[in-house]
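J.: what would the 3D arrangement of this be:
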Amino acid sequence: MDLIVDSEFNVEGDRYINFDENLFLELDKICKVLKKQISTDSKRILVSELRQEKMSRPYVRERLKSITDLEFNSYLGNARKPVNNDYSGIYLFGSCEENMIIPVYVGISRNIVRRLGKHFWATGSNSASWMYRIAKKYNQANRENHKSHIEKLQEDLTGRIYVTIYPLAEPYKLHIAEAYIASKLKTYWNTFKTH
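T.: Here you go, the predicted model:
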């Protein structure tokens, strides 16, 4: 059994990327686009609007499609079969503070439509990780009592939280982009602690 294979791809078929000047230029471009979009009415969505529709995937899908010029790009598992009803990419949350939209959290997902639903409808500490982090920060939640605190935060905060997306299907770039954009935009609620 050979554990080392000389290739341009990992075991899942994802192409390795080059850490060169072009990568950082691309990440800067993505960062600028997201920052501009979160501040532009026609390129962002108020999360409470999505919650009113109970995060219905068809509704969220259509609203996201209305703010991006790009096509769906998500793939099903390792088969690399296009799903054609979701986005793989980066999402950015911004909070309306004194009539300005401040970037507060950036995330990545192979299925952004589904992931947004988990942030603002689910109550698990892993599935609603950002809400759990907020509740924990303000000593309102721990692993045992987090559910009701997360639900309250979801109701209270969604009226001032906006979301925008940037479709990106390359897994390596997604992971690098998340940390890069979080650092560049200084998104307070991102952490990169590992398990």
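
J.: please count neighbours and contacts with C-alpha atoms only from this point.
T.: Noted.

J.: list the contacts for Tyr59?
T.: Leu50, Glu53 (CA atoms under 8 Å, 6 or more residues apart in numbering).

J.: can you check my assumption that it lies in a helix?
T.: Yes: looking at Tyr59 with DSSP: H, G, I helix; E, B strand; the rest coil, it is inside a helix.

J.: what's the distance between it and Val106?
T.: Going from Tyr59 to Val106 by CA to CA, to the nearest Å gives 22 Å.

J.: what about the strands in the protein?
T.: Using DSSP state E, the strands of the chain run over residues 45-46, 75-76, 81-82, 89-97, 100-109, 161-167.

J.: another for comparison:
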Amino acid sequence: MESKSAKIKLKDHWPSNFLPDETRGFDEITENFSPMLAKLTDKSRVISIYENFGKEGVGNATSRKFLKTLIPQLKQDEDFKGIYLFWLNDEPFYTGISRGVVKRIHQHIKGSNHFSSSLSYTMGKEFHNEIEGIEHSGTRKELDFDKFSGPFKKILREECQVSLLPIKGSTELYLFEVYTAVQLKLHYYNRFKTH
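T.: Here you go, the predicted model:
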């Protein structure tokens, strides 16, 4: 058996069966972003999180059933890849993307820790700083999630709304998230910082 050495695969050495996620150029990918944003922000598509996701006993399957009228191409037994936009008092304040949007919204409003409910964790960390008068310097796990993030999960679940847009291509989805955040000036909660 011949020993192989590690090599970075430059274009000429990509496997013949490799299929890239996206073959369109940047301009072609982004040319429909304006109408896509208009659809995402169409007020007639903004729905209650509580009614569609947050009520007691409403899980992923029930949420998908509710969404079938809003997004007819959805298969009732499948989640969908796309973008979501959170609203409060007719104002969008946060956008996110997921391979499973329905599941992700449930995590935001029902998640029990900083991993599953990252938006409420971010809000709770800031709340900690306001209440305690000092910045939380511990790990994510060390923040009292129920005390500081719990109130935000409740607000997201009971008072907020969401709009949704399926997007199949990963590159398009990632670019559109940034486009949406910049165009809607969602700078407070959508911060694209690296670690």
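
J.: quick one: map Phe120 of structure 1 onto structure 2.
T.: With TM-score structural alignment as the criterion, Phe120 of structure 1 lines up with Ile109 in structure 2.

J.: show me the contacts for that match.
T.: For Ile109 of structure 2, counting by CA under 8 Å, 6+ apart, the contacting residues are Gly54, Ser117, Lys153, Lys154, Leu156, Arg157.

J.: ok, Ile102 of structure 1 next?
T.: Contacts of Ile102 of structure 1 by CA under 8 Å, 6+ apart are Gly94, Ser95, Cys96.

J.: make a markdown table out of the residues you listed and add neighbour count and distance to Ala135 of structure 1.
T.: Output for those, formatted as a markdown table (neighbours: other CA atoms under 10 Å; distance: CA to CA, whole Å):
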| residue | neighbour count | distance to Ala135 of structure 1 |
| --- | --- | --- |
| Gly94 | 24 | 18 |
| Ser95 | 21 | 16 |
| Cys96 | 17 | 19 |
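
J.: in the longest helix belonging to structure 1, what counts as buried?
T.: For structure 1, the helix with the greatest residue count under DSSP state H is helix 21-38. Buried residues in helix 21-38 of structure 1, counted by 16 or more other CA atoms under 10 Å: Leu27, Asp28, Ile30, Cys31, Leu34, Lys35, Gln37, Ile38.

J.: which one among the residues you listed gets closest to Asp69 of structure 1?
T.: Gln37 (12.1 Å; CA to CA).

J.: against Thr123 of structure 1, how distant is the closest residue to the closest one other than its chain neighbours?
T.: Closest residue in space to Gln37 of structure 1, ignoring its immediate chain neighbours: Lys43 at 5.0 Å, by CA to CA, 6 or more residues apart in numbering. To Thr123 of structure 1, Lys43 of structure 1 is 27 Å away according to CA to CA.

J.: before we move on, the earlier item: now the contacts of Ile102 of structure 1 in CSV, with distance to Tyr166 of structure 1?
T.: Below are these laid out as CSV (distance: CA to CA, whole Å):
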residue, distance to Tyr166 of structure 1
Gly94, 14
Ser95, 18
Cys96, 20
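
J.: same for the longest helix of structure 1, what does it pack against?
T.: Under the contact criterion of 3 or more CA pairs under 8 Å, 6 or more residues apart in numbering; DSSP states H and E, helix 21-38 of structure 1 touches strand 89-97, strand 100-109, strand 161-167, helix 171-185.

J.: for the spatially most central residue of structure 2, give me its contacts.
T.: Centroid check for structure 2 by CA atoms, centre = their mean gives Gly96 as the closest residue, at 2.4 Å. Listed by CA under 8 Å, 6+ apart, the contact set of Gly96 of structure 2 reads Ile83, Tyr84, Leu85, Glu177.

J.: swap the cut-off to 6 Å and go again
T.: Contacts for Gly96 of structure 2 (CA atoms under 6 Å, 6 or more residues apart in numbering) come out as Ile83, Tyr84.

J.: so what does it match up with in structure 1?
T.: Using TM-score structural alignment as the criterion, Gly96 of structure 2 maps onto Gly107 of structure 1.

J.: these two touch, right, Gly159 of structure 1 and Ser48?
T.: Yes: if you go by CA atoms under 6 Å, Gly159 of structure 1 and Ser48 touch, sitting 5.1 Å apart.

J.: which one of those two has more residues nearby?
T.: More neighbours surround Ser48 than the other of Gly159 of structure 1 and Ser48, with 20 against 15 (other CA atoms under 10 Å).

J.: confirm for me that that one is in contact with Ile161.
T.: No: using CA under 6 Å, Ser48 of structure 1 is not in contact with Ile161, being 7.7 Å away.
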